[in-house]
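In: Predicted model, plus sequence, below.
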Amino acid sequence: MFKLLKNSMKAHKIIYVVLVLSQIIGMVCLIFLYGVFAEFNGRKQELDIDNKYIDLSFEGVTIGEIKELIRTTCAEVEADLSYVYTMALTDLEYPVNIYSGYSNGEFMNAEPIEENRNIISGRYFEKQDYTENSKVVVAGSDYKLGDKIKILGEEYTIIGIEGGDVLHNKVSTTINVIGDEAGALMTIFNFEDLPSVKDYKAIKNNFESKLGDRVYVPDFNIRDGETLVSIKTIIFISVIVGITIAVNTGMLYWYLIKNRRKELIVMGIVGASKLKRFKINMTEIAVISALTICIGMALMHLVFENIFYRIYGNNYNIFSARTYILTGAVVYGCIIVLTSAVVFVCNRVELKELLRRTNND
């Protein structure tokens, strides 16, 4: 089969060059086109907001009312959360600060906060402080390491002292151990990137449905919503491009097979059945198409992804491995289906007819 392919490539160099280039260019265009429309569709989910946080303010709300609410909301939010900040009102002179990370249903340290803490003595919160609900705090320089401090009648141990720009009387603890009766002043959801409409709605709906007018969630508009293309258009154009690539490939293979009559005659004379000839031709098509599709995807990944991001400045993970695999599979499937029909039609011709056509050429 590979010898046949080699001979065929020598005899039809230009056609094979056009075939390979068209498939490579087609794959690059298809994936790039997907990225463009996915970018537009992604912008349909963007809020008209320039900061990476959504802040809520409360009136007459306790920490006990929002602990589980924060947890369930974090679970619904699809974007990457940097941390959740809550300010609690207690019997201390100043509010207690609570910085929370979230992972797999559990609160934990917020890495951006932990990395920027200036602990001059002692330590910051650790995993066991969350899992064991340890009554510990990190405080400003007005306090001493190891001292006890009472918050709403509960005794907490100071495990760390912060320096630098931190307020001298600042007190921080974990959301697991702050008393439920503490007042909730505000909560801020901080994101790694700009929050989406879906995540904003999850936060807004969850808190407003439970707390009503005791919570204030700022309103945001959808950015450029009227000028963006719908997902149906993305699917339609992607399918059209995929079919165009497949049809182009089918036509080129049709030309090759029609001009390969002598090889087909030889295979028939030596006893190759129509099915065997079909398998030989389809193996050639499958191998070439697989190689060109892989080359096209590699070219897109190594060269044109950077061009795309320079144009659109996109923060979304549009070109994931899943995107490439699905796109390649769809195009490969279209090519195999259409070219199978081409090869089947060509192989229906009897040897006598092939000889007659060859003699007439």
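Out: Sure thing, it's come through. Bear in mind the structure is a predicted one, so any value in this text is a computation, not a measurement.
In: Please count neighbours and contacts with C-alpha atoms only from this point.
Out: OK.
In: can you give me the strands for this structure?
Out: Applying DSSP state E to the chain gives strands spanning 53-58, 81-89, 96-103, 106-108, 119-122, 136-139, 148-151, 154-162, 171-172, 183-191, 215-216.
In: Which among those strands is found nearest to Ala75?
Out: Go through the strands of the chain one by one with CA to CA and the one that ends up closest to Ala75 is strand 96-103, at 8.3 Å.
In: second one coming, line it up with the first:
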Amino acid sequence: MGHDAVNAKPRRSRRAPSMLDVAKHANVSTQTVSRVSNGLTNVDENTRARVIESMQELGYRPNGAARALKSGRFHSIGVITFTLATVGNMRTLEGITTRAAAADYTVTLISIPPTVDAVSGAYSRLTAQAVDGVVIVFEARLLDEGVITLPPGLPVVVVDSNGGPEHPVIDTDQFDGASRATEHLLDLGHETVWHIAGPADSFSAVHRLAAWQETLERHGRRVPPVIHGAWTTMSGYEAGRELAARDDVTAVFAANDQMALGLLRALHEAGRDVPGEVSVVGFDDIDEAQGFWPPLTSVHQDFAAVGSAAVDSLLERIDGGAVRDRVTLVQTELVVRSSTAPPPVR
């Protein structure tokens, strides 16, 4: 063993700066540093700026765990979702994170497969990670059918599904949006409207299908057989090939814009003019809808409003407030573009 190794002194780890260090550096009291760390407003702005500058210079980080023990809050919410692949989920998550940040909350996201064990496991993990509440974003009908039950403890808000008897729900008014789409095509003079629905186990798809059927029946129109897709462009294309081969199809309502895009391709390949021979309406009004050919008439969903409302509802429950509204519905808007027109003259 070398001489240097024998005489080497153990290296001391550098002590993290404390609140007292910041107070001395900024020439203020530790109480003032505490107020700045906790975001309180009863601090002079010049003093606040000096304290923040000292924090940054010293590399001081407020102890979030200690603050949580004192206040009973972690200022963190969890989000559980089945998929990040759909436009709706991604836009809703964007709304959730934006609103949470504005309220000084962080977000822990867990994406899981749609199974009972996965949901229960994700909920348990979030409980262990010290969040104040949970937003659940999934389409399947699991909570209302008793397939999944969550243990008591954390406040929960559900998006795009049914919350069962305990949990408030935030959703787009799926039924009204699909009714508007169907009504629009009937008002143009089409005898009936065909429908490419989403997956049969999807909460949103079930409501859109029910609204389409109810609207046709209310007007005394024939209800054509439903074709189920998978929310994907390719599934819309496969359904579109079937519909394009039928001369009696003059209007189609697709349950989302991706399936509408596949339908448009199938109609073009079959030589069916849109909207001269067949009118098409989608749902979601994604940014690309106006770039389709022709530009797509679609039902606009305000995903940001849904995400923001979910966070507001959850924060109310975290603050101990009672659930004022069992279900909160965000209204839709029909955006009419060039993919819809009166039916061809026979």
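Out: Perfect, thanks for sending it. Keep in mind that what you see is a predicted model, and the values were worked out from it rather than measured.
In: overall similarity of the pair, as a TM-score.
Out: Aligned and superposed, the two chains score 0.24 in TM-score terms (TM-score structural alignment, normalised by the length of the second structure); 146 aligned residues with a CA RMSD of 7.1 Å.
In: that older thread, of the strands of the first structure, which stretch is the most buried?
Out: Each of the strands of the first structure was assessed for mean neighbour count using mean count of other CA atoms under 10 Å. The highest is strand 136-139, with a mean of 26.
In: Does anything pack onto that strand? Which helices or strands?
Out: Under the contact criterion of 3 or more CA pairs under 8 Å, 6 or more residues apart in numbering; DSSP states H and E, the helices and strands touching strand 136-139 of the first structure comprise strand 154-162, strand 171-172.
In: export those strands to a markdown table and tack on distance to Phe107 of the first structure?
Out: Written out in a markdown table, the entries for these read as follows (distance: least, CA to CA, whole Å):
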| stretch | distance to Phe107 of the first structure |
| --- | --- |
| strand 154-162 | 19 |
| strand 171-172 | 15 |
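In: quick one: which of those is nearest Glu115 of the first structure?
Out: For Glu115 of the first structure, the closest of those is strand 154-162, at 12.7 Å, according to CA to CA.
In: which strands and helices sit next to that closest one?
Out: strand 119-122, strand 136-139, strand 148-151.
In: so what does whichever helix or strand Tyr237 of the second structure is part of touch, helix or strand wise?
Out: Counting by DSSP states H and E, the secondary-structure element that holds Tyr237 of the second structure is helix 233-244. For helix 233-244 of the second structure, the packing partners by 3+ CA pairs under 8 Å, 6+ apart come out as helix 257-269.
In: Would you agree Val107 of the second structure is in contact with Ile80?
Out: No - distance between Val107 of the second structure and Ile80: 10.5 Å, which falls outside the contact criterion (CA atoms under 8 Å).
In: just to revisit the earlier point, the strands of the first structure: which one's closest to Tyr200 of the first structure?
Out: Comparing these against Tyr200 of the first structure with CA to CA, the closest turns out to be strand 53-58 (7.6 Å).
In: sorry, back to before: how about the helices and strands packed on strand 154-162 of the first structure, which one is nearest Lys352 of the first structure?
Out: Closest approach to Lys352 of the first structure among those is made by strand 119-122 (90.5 Å; CA to CA).
In: could you pull out the helices for the first structure?
Out: Assignment of helices within the first structure using DSSP state H yields the ranges 2-11, 13-43, 63-76, 111-115, 127-131, 197-211, 231-258, 261-269, 274-299, 305-312, 321-347, 351-360.
In: got a markdown table for these, with distance to Thr86 of the first structure and mean neighbour count too?
Out: Listed next are the helices of the first structure as a markdown table, based on distance: least, CA to CA, whole Å; neighbours: other CA atoms under 10 Å:
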| stretch | distance to Thr86 of the first structure | mean neighbour count |
| --- | --- | --- |
| helix 2-11 | 68 | 13 |
| helix 13-43 | 29 | 19 |
| helix 63-76 | 9 | 17 |
| helix 111-115 | 13 | 12 |
| helix 127-131 | 16 | 14 |
| helix 197-211 | 14 | 17 |
| helix 231-258 | 37 | 17 |
| helix 261-269 | 76 | 16 |
| helix 274-299 | 46 | 18 |
| helix 305-312 | 35 | 13 |
| helix 321-347 | 37 | 17 |
| helix 351-360 | 81 | 12 |
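In: quick one, which of the ones you listed is nearest to Ser103 of the first structure?
Out: Going through the helices of the first structure one by one, with CA to CA as the measure, helix 63-76 comes closest at 8.3 Å.
In: what inclination does the closest one have with respect to strand 183-191?
Out: Following axes from the mean of the first three to the mean of the last three CA atoms, to 10 degrees, one obtains 10 degrees for the angle between helix 63-76 of the first structure and strand 183-191.
In: Summarise which helices and strands helix 63-76 of the first structure is packed against.
Out: The elements that helix 63-76 of the first structure packs onto, with contact taken as 3+ CA pairs under 8 Å, 6+ apart, are helix 197-211.
In: Correct me if wrong, but Val252 of the second structure is in a strand.
Out: Yes - when classified by DSSP: H, G, I helix; E, B strand; the rest coil, Val252 of the second structure is found to be part of a strand.
In: Run a quick check on it versus His195, I expect a contact.
Out: Yes - with contact defined as CA under 8 Å, Val252 of the second structure and His195 form a contacting pair (5.6 Å).
In: more neighbours, these two?
Out: His195 (27 against 24; other CA atoms under 10 Å).
In: Out of the strands of the first structure, which is closest to Ile307 of the first structure?
Out: Using CA to CA as the measure, strand 183-191 is the one of these that comes nearest Ile307 of the first structure, at 26.2 Å.
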